[in-house]
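J.: using only what follows, build the 3D model:
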Amino acid sequence: MNELFRQHCEACRADAPKVSDSELAELMHQIPDWQPVTENGVLQLKREFKFKNFKQAMAFSNRLADLAEAEGHHPAILTEWGKVTVNWWSHSIKGLHRNDFIMAAKTDALLEA
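T.: So this is what the prediction gives:
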């Protein structure tokens, strides 16, 4: 587990700072399986998780939903047969906040659950 996994989300206001380019580079090292992508003009973190079937993919999605509710930060989740695609970003700032990296690390840990 990395240090991000041990942290918790903080309330993110509309005037909260987005991560800087140097912070982005540093934080990406801690979640190497994620990709920074721009979708609809918003920088996001994206990862695709593979599973053997729909039932396993759905179980992962449900664990992720429980985690998101507990932390008060919610991703875009696309559940398909054998695959779950997750996008994290902070809606209030229309970009990436440290919270998104924390949640990406916590999402990775769900694979071990």
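
J.: can we go C-alpha only for contacts and neighbour counts from here?
T.: OK.

J.: for the chain, longest helix please?
T.: When the chain is parsed with DSSP state H, its longest helix is helix 54-71.

J.: for it, packing partners?
T.: With contacts taken as 3 or more CA pairs under 8 Å, 6 or more residues apart in numbering; DSSP states H and E, helix 54-71 sits against strand 76-80, strand 83-88.

J.: angle of the last one against helix 54-71?
T.: Think strand 83-88. Angle, strand 83-88 to helix 54-71, by axes from the mean of the first three to the mean of the last three CA atoms, to 10 degrees: 20 degrees.

J.: here is the second sequence; please produce its structure so I can put it next to the first one:
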Amino acid sequence: MSRLAQTSCEPCSGNAIPLSYSACQQHLQTLPEWQIIEHDGIMKLTRHFTFRDFANAMAFSQRIGDLAEQAGHHPVIITQWGKATVTWWSHEIKGLHLNDFILAARTDEVAE
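T.: Alright, predicted model coming up:
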């Protein structure tokens, strides 16, 4: 288990400040398969996963859904035949928070 995945998520209120671009880049170094995209002026953390078939992609998506429910933090998950795309960001602060990187690391562990 990675150090980032072991980190506890902290409650994120609407008063929290999104991470700066440079802080995001530092965290991204520990998540080489992830990338930061900007959509509607909001930085988001995304990764594409590939699978043998739809059933495996769907099972993965369900595991990520379970992970999200436990954390009380919910990504966008797009499930297709043989692939799934997961995108994390903190909706309330319209940007990235440390929690997004923690959950991306936990997503990687679910994928293994």
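
J.: of all the residues in the longest helix of structure 1, which ones are buried?
T.: 56-58, 60-61, 64-65, 67-68 (16 or more other CA atoms under 10 Å).

J.: out of the helices and strands packed on helix 54-71 of structure 1, which comes closest to P36 of structure 1?
T.: Proximity to P36 of structure 1 (CA to CA) singles out strand 83-88 among the helices and strands packed on helix 54-71 of structure 1, at 9.5 Å.

J.: in structure 2, what range does the longest helix of structure 1 match?
T.: Using TM-score structural alignment, the residues of structure 2 aligned to helix 54-71 of structure 1 are 54-71.

J.: what residues does the matching stretch touch?
T.: Contact with stretch 54-71 of structure 2 is made by 9, 50-51, 74-75, 77, 79-84, 107, 110-111, as judged by CA atoms under 8 Å, 6 or more residues apart in numbering.

J.: farthest pair within those?
T.: Spatial extent of the contacts of stretch 54-71 of structure 2 (CA to CA) is set by the pair C9 and W81 at 31.5 Å.

J.: ok, these two, which is more surrounded?
T.: Comparing C9 of structure 2 with W81 by other CA atoms under 10 Å, the one with more neighbours is C9, at 17 against 14.
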